[in-house]
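[1] One predicted model, sequence on top.
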Amino acid sequence: MHIATWNVNSLNVRLDHVLAWLEKNPVDALALQETKLTDAKFPVEAIREAGYETVFTGQKTYNGVALLTKTPAEDVVYALPGFEDEHKRVIAATVDGVRVIGVYCPNGQDLDSPKYEYKLAWFDALAGWLTDELKTHDKLVLTGDFNIAPRDEDTYDPEKWQGRILCSPPERAALQKLLDAGLTDCWRLFDEPEGRHRFTWWDYRNGGWARNAGLRIDHVLATGALADNCRECKAHVGERGRKRPSDHVPVAADFVI
């Protein structure tokens, strides 16, 4: 089973990128983040013509998540249960017996921002809900843009990023809490890649892509039943070099079910 995640930073702008990537890389489930579309404008028919069903929840200009699946999604959840939030950040469904959760986690903006406190509270709520999900789904993948680089090795300049937003100890602890609940970071099951392949995001500003000033903040986390049978997890970095790219690239994992 092939499961991927991609923060497309506007599906309206990058629909052709997504469809072209899917043609070359057919997957069973693709979690999208930052679709930035209201539900009425989601391109259901164009994606269906490419062979995928869709479930989604969105809003104008910001946020928005979706799951594109080869087979119809079941038992769909469109928000983080028990956490009152107007932002569209979570979607979950069962696909061919695997529970797939796609998340667009808050950025936090800065350590002294109220958005940082919101981020930590959001992650705490996610961890609570995940505990419940794991009780009923032994095959589960939590994937998306987490806006957290787990380790110094996941940044292009550990000294520069030490203690900053996306890399602060409380944020990393919040991500570790998800792993401690029973998930494995599939990326780390394999030899650490070099060069551009180390990262999943490069800032548009200051020549981030040209300088390879990237971070690994997009993740595929899986339960043991899946992680034990994961055959590959990698970033498709070529997408960042395209014309009008997203600042993120797809991350895809292959599992033997």
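    Received, thanks.

[2] hey, let's count contacts and neighbours off CA atoms from now on
    Will do.

[3] distance of the residue nearest to the spatial centre of the chain from residue 218?
    For the chain, residue 144 is the residue whose C-alpha lies nearest the centre (C-alpha atoms, centre = their mean; 1.0 Å). Residue 144 sits 6 Å away from residue 218, going by C-alpha to C-alpha, to the nearest Å.

[4] want to compare, so here's the second one:
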Amino acid sequence: MKIATWNVNSLKVREQHVIDWLGTSQTDVLCLQELKLTDDKFPRAALEEKGYRSWFAGQKTYNGVGILVRDGLNVDPSTVVRNIPGFEDPQQRVIAATVDGVRIISAYFPNGQAPGTDKFAYKLRWLAALHDWIAREMALYPKLALLGDYNIAPEDRDVHDPKAWEGQN
């Protein structure tokens, strides 16, 4: 199974890029992050025309995640989960589905901003909840792939402009 991930930074803007890439990449499963559109705006029909079924959790302007699966692969709809179970969060940052026995999780990790801020505290709570949920998922699904935009940059080489990010996590 060929699995890929892509932070599209607006599926509305990059819809044709995604469709074109799927046509040439031979990807079986594509995890998307930062959809920046509501569920009713998700281009499900256009993707189905290209041979992909989709599951998604959209949000206007920010966040949003999705999983695209090539026709012919088995997805049990009862295995689809939106957000981290038990973690109250209005932000749409996680979606999971089981594809041919492999647990696929698409995640858009929060940007924590500077230590000591509310955003940083939210990121730490979110990471702890994700960690605990992933541990439970791994017990149920020995084959698990966590894909996404991690928004974690411990070294200068992890960002385009290290000076701009100095003092932030």
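    Thanks, I have it. In this text the structure is predicted, and so the values were computed from the model without any measurement.

[5] Any idea what the TM-score is?
    Scored against TM-score structural alignment, normalised by the length of structure 2, the superposed chains reach a TM-score of 0.90; 165 aligned residues with a C-alpha RMSD of 1.8 Å.

[6] re earlier: so what sits against both of residue 144 and residue 218 of structure 1?
    5, 6 (C-alpha atoms under 8 Å, 6 or more residues apart in numbering).

[7] so where do the strands sit in the stretch 51-200 of structure 1?
    Secondary structure of the stretch 51-200 of structure 1 (DSSP state E, counting those that start in this stretch): strands at 53-57, 65-69, 74-77, 90-95, 98-104, 140-145, 183-185.

[8] Relative to the whole chain's centre, how far out is the first one?
    Spelled out, it's strand 53-57 of structure 1. 15 Å (C-alpha atoms, centre = their mean, to the nearest Å).

[9] List of residues touching stretch 155-165 of structure 2?
    With C-alpha under 8 Å, 6+ apart as the contact definition, stretch 155-165 of structure 2 has outside contacts at residue 153.

[10] Check the separation of the first and last residues in that stretch.
    11 Å.

[11] cool, stretch 90-102 of structure 1 as well?
    OK, stretch 90-102 of structure 1 end separation, C-alpha to C-alpha: 6 Å.

[12] what does residue 114 of structure 2 align to in structure 1?
    Under the alignment (TM-score structural alignment), residue 114 of structure 2 pairs with residue 110 of structure 1.

[13] Check residue 86 of structure 2 too.
    Match for residue 86 of structure 2 (TM-score structural alignment): residue 82.

[14] For the nearest residue to that match once chain neighbours are set aside, give me its contacts.
    Setting aside the residues directly before and after it, residue 82 of structure 1 is nearest to residue 125 in space (C-alpha to C-alpha, 6 or more residues apart in numbering), at 7.5 Å. With contacts defined as C-alpha under 8 Å, 6+ apart, residue 125 of structure 1 is in contact with 80, 82, 83.

[15] distance of the closest residue to the last one other than its chain neighbours from residue 26 of structure 1?
    Put plainly, it is residue 83 of structure 1. Of all residues not flanking residue 83 of structure 1 in the chain, residue 125 sits nearest, at 6.5 Å (C-alpha to C-alpha, 6+ apart). Distance, residue 125 of structure 1 to residue 26 of structure 1, by C-alpha to C-alpha: 33 Å.

[16] same question, residue 137 of structure 1
    25 Å.

[17] More neighbours: these two, which one.
    residue 26 (18 against 15; other C-alpha atoms under 10 Å).

[18] Now do the helices in structure 1.
    Taking DSSP state H to define them, one finds helices in structure 1 at 11-24, 44-49, 114-136, 158-161, 169-180, 224-227.

[19] Please work out which of the ones you listed is packed deepest.
    helix 224-227 (a mean of 19; mean count of other C-alpha atoms under 10 Å).

[20] quick check: that helix aligns to which part of structure 2?
    Using TM-score structural alignment, helix 224-227 of structure 1 finds no match anywhere in structure 2.

[21] how far does that helix sit from the chain's center?
    Worked out by C-alpha atoms, centre = their mean, helix 224-227 of structure 1 lies 18 Å from the chain centre.

[22] From the contact counts, what lies against it?
    Packed against helix 224-227 of structure 1, as judged by 3 or more C-alpha pairs under 8 Å, 6 or more residues apart in numbering; DSSP states H and E, are the following elements: strand 183-185.

[23] Where does the strand it packs on end up in structure 2?
    So strand 183-185 of structure 1 sits over no part of structure 2, by TM-score structural alignment.

[24] Tell me which other helices or strands that strand touches.
    Under the contact definition 3+ C-alpha pairs under 8 Å, 6+ apart, strand 183-185 of structure 1 sits against strand 218-223, helix 224-227.

[25] Of all these, which one is nearest residue 14 of structure 1?
    Closest to residue 14 of structure 1 of these is strand 218-223 (C-alpha to C-alpha; 18.0 Å).

[26] mind listing what the nearest residue to residue 53 of structure 2 once chain neighbours are set aside touches?
    Leaving aside its chain neighbours, residue 53 of structure 2 sits nearest to residue 69 (5.2 Å; criterion: C-alpha to C-alpha, 6+ apart). Contacts for residue 69 of structure 2 (C-alpha under 8 Å, 6+ apart) come out as 28, 29, 30, 52, 53, 54, 99.

[27] can you do 10 Å?
    Residue 69 of structure 2 makes contact with 3, 27-31, 47-48, 51-55, 75, 97, 99, according to C-alpha atoms under 10 Å, 6 or more residues apart in numbering.

[28] from the residues you listed, which is closest to residue 168 of structure 2?
    residue 31 (26.7 Å).

[29] how near is the closest one to residue 106 of structure 2?
    Counting by C-alpha to C-alpha - residue 31 of structure 2 and residue 106 of structure 2 are separated by 5 Å.
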